[in-house]
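In: just the structure for this:
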Amino acid sequence: MKLVKRIANLGYGSRKEVALMFREGRITDPDGEVLYADDQVPHERIRIDGEPLDPPPGLVLMMNKPLGATCSRKDAGRVVYDLLPPRYRLRDPALSTVGRLDRDTSGLLLFTDDGALLHRIISPRSRVAKVYEATLAQDLRGDEGALFASGTMMLESEKEPLEPAALDVLAPRRVRLTLTEGRYHQVRRMFAAVGNHVETLARISVGALTMDGLGPGQWRALNAADVAQVFSAPPPADA
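Out: Presented below is the predicted three-dimensional model:
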């Protein structure tokens, strides 16, 4: 692929705008030597205004999604894409969230432009574990763990029972819940079904991948070892 198209596909501008960058000498190698549009240069040796080029297609990011942001491209309020560089909205192939967290749920959110990887993560057959921590409006009554783990729990308007879920009690009103599926507002609906209400909810891991110290709204690109953790068992509840 020609350099102009490769850089334009990363969202740095239209092909015409990227061609102008070449003419202005803004695209160089790490030593500051000006590159030309027909040069054959490895991705990692390209600089724009002295900065390394964004990762090529196959990009995977994780973000600590803050409260109040929605997993949408078009919303009247704040969206998760506002927390990324503006050019990330223009990448081709497009960068998409891997599943969603609602506006009132914070925590670990993945993005990728790799469609096959996205579908592998969200596929029920992959049984990727998602771990949430929640605070509740009322004390647990005591039988929630057995019910959630039974594989027979039905939610209102659903036609299939929930897959077994593991409940770890951290305090009378604080829990950790591990799911291997992702139905609409599942955690909130599970507790509503047993007469309780989720007051705060955060996803703390996907597989063995955790937020690794990211603050709200912060993000980073993942490497192959990070992505492999997505398909590994989650850390224990006391980790």
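In: can we go C-alpha only for contacts and neighbour counts from here?
Out: Noted.
In: need the contact list for the residue nearest to the spatial centre of the chain.
Out: For the chain, residue 110 is the residue whose C-alpha lies nearest the centre (Cα atoms, centre = their mean; 1.3 Å). The neighbours of residue 110, taking Cα atoms under 8 Å, 6 or more residues apart in numbering as the test, are 60-63, 97-99.
In: and it, what element?
Out: strand 105-112 (DSSP states H and E).
In: enumerate the positions of the next helix or strand after that strand that are buried.
Out: Proceeding N to C from strand 105-112, the next assigned helix or strand is helix 115-122, under DSSP H and E. For helix 115-122, a neighbour-count test (16 or more other Cα atoms under 10 Å) marks 118, 121-122 as buried.
In: next, format these as TSV and append distance to residue 193.
Out: Converted to TSV, those look like this (distance: Cα to Cα, whole Å):
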residue	distance to residue 193
118	30
121	27
122	24
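In: now do the strands in this structure.
Out: 27-28, 47-48, 51-52, 60-65, 96-97, 105-112, 130-136, 166-171, 174-179, 198-206, 209-210, 219-221 (DSSP state E).
In: out of those, nearest to residue 188?
Out: For residue 188, the closest of the strands of the chain is strand 198-206, at 5.8 Å, according to Cα to Cα.
In: quick one more, to check against the first:
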Amino acid sequence: MRGEVRLNKRMADLGLCSRREADEWIARGWVLVNGEPAVMGMPVAPGAKVEVLPQARHQQAGQVTILLHKPMGYVSGQPEDGHEAAATLIGAPSQWRGDARHPADGRRFAPEHTRGLAPCGRLDIDSVGLLVLTQDGRIARQLIGENSGIEKEYLVRVQYAPNGPHGAGVVTQDVQAVFPADKLALLRHGLSLDDQPLKPAQVDWMNPEQLRFILKEGKKRQIRRMCEQVGLHVVGLKRIRIGNVVLGNLPVGQWRYLGAGEGF
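Out: This is a model prediction of the structure:
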């Protein structure tokens, strides 16, 4: 029938859950379509009534989202090249309880909170700052889904290296004074990566050696590669905000739960 899509995609599009969660719920008999138990992989028409049973809602309510201040030397996802995954830092000893503004910080760590915990977006091995890991497919889709437009803010310490980082004439201090205005404009809009034009970005000087980037996309090593194209060499990169959630005073290597009243 025209307009039909697979049930798991429809559920994800409706914001009910991720496709993976949808398949799990369907397999457990927790999903009804037009009042009848759903079948894995079934197509549904645009007007079909999709219902989720309370068991699924209960399971979803127990899922956690964790905010980690990732140190340098850890990878965001699976371990690689001898470097540990950032998720290995999640445990009772490293839970931060220093921010009383967020009620979820009173939640006690439980080992099941690390099961199925997935990073929402990249943060390079040599970058630090806010990393979101979640068990909730709705949050993952919100942050890294193909239509996600959530802002991500970074502080980026740079040197001006028009001849390459190891060439002659590298400027390490008061970079702002010598960096051409037309190249700053290019960082804001006009560059491409992987043969794809980048979305407009907010890029401004915070001090003479540090830029602030606000992006609405997240290509691999995007900021470093953008800077390379205009003769800048990144010597430090820190993510300080994702949407409405800020890194704040969360110490390096520590983590906290996303608060009950927080959202991206």
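In: follow-up on the earlier one: quick check: of the buried residues of helix 115-122 of the first structure, which lies closest to residue 217 of the first structure?
Out: residue 118 (21.3 Å).
In: for residue 59 of the first structure, see how far away the closest one is.
Out: Per Cα to Cα, to the nearest Å, residue 118 of the first structure is found 11 Å from residue 59 of the first structure.
In: what do these two both touch?
Out: residue 112.
In: residue 134 of the first structure matches what in the second structure?
Out: Under the alignment (TM-score structural alignment), residue 134 of the first structure maps onto residue 156 of the second structure.
In: who's in contact with the closest residue in space to that match that isn't next to it in sequence?
Out: Of all residues not flanking residue 156 of the second structure in the chain, residue 237 sits nearest, at 4.6 Å (Cα to Cα, 6 or more residues apart in numbering). Residues counted as contacts of residue 237 of the second structure (Cα under 8 Å, 6+ apart) are 126-128, 154-157.
In: residue 237 of the second structure pairs with which position in the first structure?
Out: Match for residue 237 of the second structure (TM-score structural alignment): residue 201.
In: that older thread, I'd like the strands of the first structure laid out as JSON lines, including distance to residue 80 of the first structure.
Out: What follows is these, written out as JSON lines (distance: least, Cα to Cα, whole Å):
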{"stretch": "strand 27-28", "distance to residue 80 of the first structure": "29"}
{"stretch": "strand 47-48", "distance to residue 80 of the first structure": "25"}
{"stretch": "strand 51-52", "distance to residue 80 of the first structure": "24"}
{"stretch": "strand 60-65", "distance to residue 80 of the first structure": "7"}
{"stretch": "strand 96-97", "distance to residue 80 of the first structure": "9"}
{"stretch": "strand 105-112", "distance to residue 80 of the first structure": "9"}
{"stretch": "strand 130-136", "distance to residue 80 of the first structure": "19"}
{"stretch": "strand 166-171", "distance to residue 80 of the first structure": "29"}
{"stretch": "strand 174-179", "distance to residue 80 of the first structure": "23"}
{"stretch": "strand 198-206", "distance to residue 80 of the first structure": "15"}
{"stretch": "strand 209-210", "distance to residue 80 of the first structure": "18"}
{"stretch": "strand 219-221", "distance to residue 80 of the first structure": "11"}
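In: nearest to residue 145 of the first structure, out of the ones you listed?
Out: Nearest of these (Cα to Cα): strand 166-171, 5.2 Å.
In: onto which residues of the second structure does the closest one map?
Out: Mapped onto the second structure using TM-score structural alignment, strand 166-171 of the first structure spans residues 202-207.
In: mean distance between the matching stretch and the first structure after superposition?
Out: Once the two are superposed, stretch 202-207 of the second structure sits an average of 1.1 Å from its aligned residues in the first structure (mean Cα distance after the TM-score superposition for the first structure).
In: contacts for that stretch?
Out: Stretch 202-207 of the second structure is touched from outside by 176, 184, 187-188, 211-215, with contacts defined as Cα under 8 Å, 6+ apart.
In: now do the residue lying closest to residue 213 of the second structure once chain neighbours are set aside against residue 157 of the second structure, distance only.
Out: Leaving aside its sequence neighbours, residue 213 of the second structure sits nearest to residue 203 (Cα to Cα, 6+ apart; 4.7 Å). Remark: distance between residue 203 of the second structure and residue 157 of the second structure (Cα to Cα) = 12 Å.
In: list residues touching both of these two?
Out: By Cα under 8 Å, 6+ apart, the residues touching both residue 203 of the second structure and residue 157 are residue 211.
In: what residues are up against the nearest residue to residue 234 of the second structure once chain neighbours are set aside?
Out: Spatial nearest neighbour of residue 234 of the second structure, excluding adjacent residues (Cα to Cα, 6+ apart): residue 158 at 4.5 Å. By Cα under 8 Å, 6+ apart, the contact set of residue 158 of the second structure is 172, 175, 209-211, 232-236.
In: next: residue 211 of the second structure.
Out: 155-158, 203-205 are the contacts of residue 211 of the second structure under Cα under 8 Å, 6+ apart.
In: from those, which is closest to residue 250 of the second structure?
Out: Closest approach between the contacts of residue 211 of the second structure and residue 250 of the second structure, by Cα to Cα: residue 155, at 15.9 Å.
In: neighbours of the closest residue in space to the closest one that isn't next to it in sequence, how many?
Out: Once flanking residues are discounted, residue 155 of the second structure sits nearest to residue 212: 4.8 Å by Cα to Cα, 6+ apart. Using other Cα atoms under 10 Å, residue 212 of the second structure has 20 other residues around it.
In: ok, residue 212 of the second structure touching residue 152?
Out: No - counting by Cα atoms under 8 Å, residue 212 of the second structure stays clear of residue 152, with 10.5 Å between them.
In: residue 154 of the first structure is nearest to which of the strands of the first structure?
Out: Comparing those under Cα to Cα, the one sitting nearest is strand 174-179, at 14.7 Å.
In: check the mean deviation of the closest one from the second structure.
Out: Relative to the second structure, strand 174-179 of the first structure is 0.5 Å off (mean Cα distance after the TM-score superposition for the first structure).
In: once you drop chain neighbours, what's closest to residue 99 of the first structure?
Out: What sits nearest to residue 99 of the first structure in space, not counting adjacent residues and going by Cα to Cα, 6+ apart, is residue 122, at 6.8 Å.
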